[in-house]
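Student: here you go, sequence then predicted model.
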Amino acid sequence: MNYSKYLIAASVCLLLFGCGENSDNKSQPAVSAAHIEGVVTDRDEPVTQGKILAKDAGGKTVATSDVTNDSKFAITLPASAQYPVVLEVTAGDSVLEAVVLDPMPAQLDISTMSSLVVQSARDIGGITKANMAQAAINAIRQNKKASGKSTSAGFKGDPTKQYGGWH
């Protein structure tokens, strides 16, 4: 069974919905710079080339980085960045995206799953913490239906922490 999609969804959720109270999406600048690291994949294949653009809530590019040959990236968002910040990378014909909602240093993977969550949030009404939460839930449900699974019986642990502790 391919668990990579679930791991990617869990990674997206952990970043998006960390326990910090500072991500109320009022487009306020961060107190300090945020350092983000992760991996870029497109349809479960590693992306080994590309430039990552970090665009703040105003659409301004606030930082850039390159994807390494082992599909990893690291980017530092300046303290002046207005959140949420969208990380965008072009991989072949695809544009992949992920969202950083607050300046807490984090691990974040950019993938087709994270892109699905970002687009779903836009479709719901925009990139806000509430819309990102709903979009992540929708993406997980859609992925379970597509793989023929309709339960989360395999999850072990506290259900209030299943998606990174937000509830």
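Tutor: Right, received. Where do you want to start? No experiment lies behind these values; they were computed from the predicted model shown.
Student: contacts and neighbour counts: CA atoms only from here.
Tutor: OK.
Student: list the buried residues in stretch 70-78.
Tutor: Residues of stretch 70-78 classed as buried by neighbour count (16 or more other Cα atoms under 10 Å): 71-78.
Student: residue ranges of the strands in the chain, please?
Tutor: 34-39, 41-42, 45-46, 51-55, 61-66, 72-77, 85-91, 94-100, 106-107 (DSSP state E).
Student: okay, the ones you listed in CSV with distance to residue 15 next?
Tutor: Converted to CSV, these look like this (distance: least, Cα to Cα, whole Å):
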stretch, distance to residue 15
strand 34-39, 10
strand 41-42, 17
strand 45-46, 20
strand 51-55, 15
strand 61-66, 19
strand 72-77, 15
strand 85-91, 12
strand 94-100, 7
strand 106-107, 6
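Student: nearest to residue 139, out of those strands?
Tutor: strand 94-100 (13.5 Å; Cα to Cα).
Student: another structure for you, compare them:
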Amino acid sequence: MKSAFKPVLGLSGVLIMSGWAMIGCDSKPQPAVVSQANQEKYDKLKTLEGLVSNDQGPAKTGLVKVLTEQGRELSRVELADSPRYSVDVPAGTLLPVILAYYPTADAGEEQRMITVAIHAAASKYDINPLSTRIAKQARALGGYTHKNWVRAAESFGTVPDNNKTTAGFRGDPTSQYGGWH
């Protein structure tokens, strides 16, 4: 028995079908765009603090600047014979902000270390070579968003050799649970 149904595609059907076919084309990941409406901000004066360390250990001299993503300086503080810093960020400041450490007042961008404040509730930010690598990777992934920060941090994560036995056990596996069982 022959079917009486004949598929007919008008111009609109052809356009819809070709639109569906094009959806899969050129589907490269697009960088994340943060709209101003979704950005967090500091509602009141916010104090950020942390430790600065470099490859040689704690940094006891230098300068910590709070910068916008565009590089405008919001505030600064000098380290005074201590690796600890505490710096105020003005109320109304949109996040993210960059916390940049410079070993000297005339140090260039290539000498700085950074970390990025992306959440208004957090106030402790250590600045070190690892935070700098994570920040650069997050920016390369599309910007300083929570998602990109987590992805960047995970890309630099390592598990120490002594932590590759039973869930979180550190030490000699022969002494775990009182020895081998």
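Tutor: That came through, no problem. Keep in mind that what you see is a predicted model, and the values were worked out from it rather than measured.
Student: TM between them?
Tutor: Taking TM-score structural alignment, normalised by the length of the first structure as the basis, the two superposed chains have a TM-score of 0.66; 129 aligned residues with a Cα RMSD of 2.8 Å.
Student: any idea which of the strands of the first structure gets closest to residue 130 of the first structure?
Tutor: With respect to residue 130 of the first structure, and counting by Cα to Cα, the nearest of those is strand 94-100 at 12.9 Å.
Student: can you check which part of the second structure the closest one sits on?
Tutor: Counting by TM-score structural alignment, strand 94-100 of the first structure falls onto residues 111-117 of the second structure.
Student: and residue 129 of the first structure, which of the strands of the first structure is closest to it?
Tutor: strand 94-100 (10.0 Å).
Student: what's the mean distance for the closest one versus the second structure?
Tutor: Comparison of strand 94-100 of the first structure with the second structure after fitting gives an average deviation of 1.0 Å (mean Cα distance after the TM-score superposition for the first structure).
Student: any buried residues in that strand, and which?
Tutor: By neighbour count on 16+ other Cα under 10 Å, the buried set for strand 94-100 of the first structure is 96-100.
Student: related to what we said a few turns ago, possible to save the buried residues of stretch 70-78 of the first structure as CSV with distance to residue 33 of the first structure?
Tutor: What follows is the buried residues of stretch 70-78 of the first structure, written out as CSV (distance: Cα to Cα, whole Å):
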residue, distance to residue 33 of the first structure
71, 23
72, 20
73, 16
74, 13
75, 10
76, 7
77, 5
78, 5
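Student: identify the farthest-apart pair in those.
Tutor: 71 and 78 (23.0 Å).
Student: not counting the lengthiest helix in the first structure itself, show me its contacts.
Tutor: Counting residues, the longest helix in the first structure under DSSP state H turns out to be helix 129-146. With Cα atoms under 8 Å, 6 or more residues apart in numbering as the test, helix 129-146 of the first structure has contacts from 5-6, 9, 12-13, 16-17, 23-25, 101, 113, 116-118, 120-122, 124-125, 150-151.
Student: would you check the span in the second structure matched by stretch 131-138 of the first structure?
Tutor: Counting by TM-score structural alignment, stretch 131-138 of the first structure corresponds to residues 148-155.
Student: in the matching stretch, what's buried?
Tutor: For stretch 148-155 of the second structure, using 16+ other Cα under 10 Å, the buried residues are 148-149, 152-153.
Student: how far out from the middle of the chain is it?
Tutor: Computed by Cα atoms, centre = their mean, to the nearest Å, the chain-centroid distance of stretch 148-155 of the second structure equals 6 Å.
Student: how close does that stretch sit to the first structure?
Tutor: Compared with the first structure after fitting, stretch 148-155 of the second structure has a mean deviation of 0.7 Å; criterion: mean Cα distance after the TM-score superposition for the first structure.
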